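Okay, structure incoming, though there's no sequence with it:
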């Protein structure tokens, strides 16, 4: 019985860590996308002012 509880606790801990990593990666992807769009817009504006 204790072995089953230990396995369940290990699985729970792994899922908790995995969830935190995935959530962190999602936020990093959102921030990266926003920065990419901002850089693209800045480049487009600068490109228009040169011509």
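Ah, there it is. Predicted model only: the values in this text are computed from it and were never measured. Residues are numbered from 1 along each chain as shown.

switch to C-alpha atoms for all contacts and neighbour counts from now on
OK.

show me where the chain has helices.
2-50 (DSSP state H).

centroid residue for it?
Geometric centre of the chain, nearest residue: residue 25, 1.8 Å, by CA atoms, centre = their mean.

next up, a second structure to put side by side with the first:
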């Protein structure tokens, strides 16, 4: 999931350089959402991993 976030960030940067503002904003918002989902899943996996030990 972190790979998708990086992909959308790169897509947003490239679209912003070439002047596609709408596409850049959309890709940046998708990257932001995916990043937060990744962080939440990471924290949940840390908590669940500690309970099993």
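Received the coordinates, thanks. Remember, it's a predicted structure, so these values are computed and weren't measured experimentally.

TM between them?
Once the chains are laid over each other, their TM-score by TM-score structural alignment, normalised by the length of the first structure reads 0.66; 36 aligned residues with a CA RMSD of 1.4 Å.

before we move on, back to that, look up the closest residue to the aligned residue in the second structure for the residue nearest to the centre of the first structure, ignoring the ones flanking it.
Matched across to the second structure, residue 25 of the first structure falls on residue 31, judged by TM-score structural alignment. Once flanking residues are discounted, residue 31 of the second structure sits nearest to residue 5: 4.6 Å by CA to CA, 6 or more residues apart in numbering.

which parts of the helix or strand where residue 12 of the second structure lies are buried?
For residue 12 of the second structure, the host element (DSSP states H and E) is helix 2-17. With burial defined by 16 or more other CA atoms under 10 Å, the residues of helix 2-17 of the second structure counted as buried are 5, 6, 8, 9, 10, 11, 12, 13, 15, 16.
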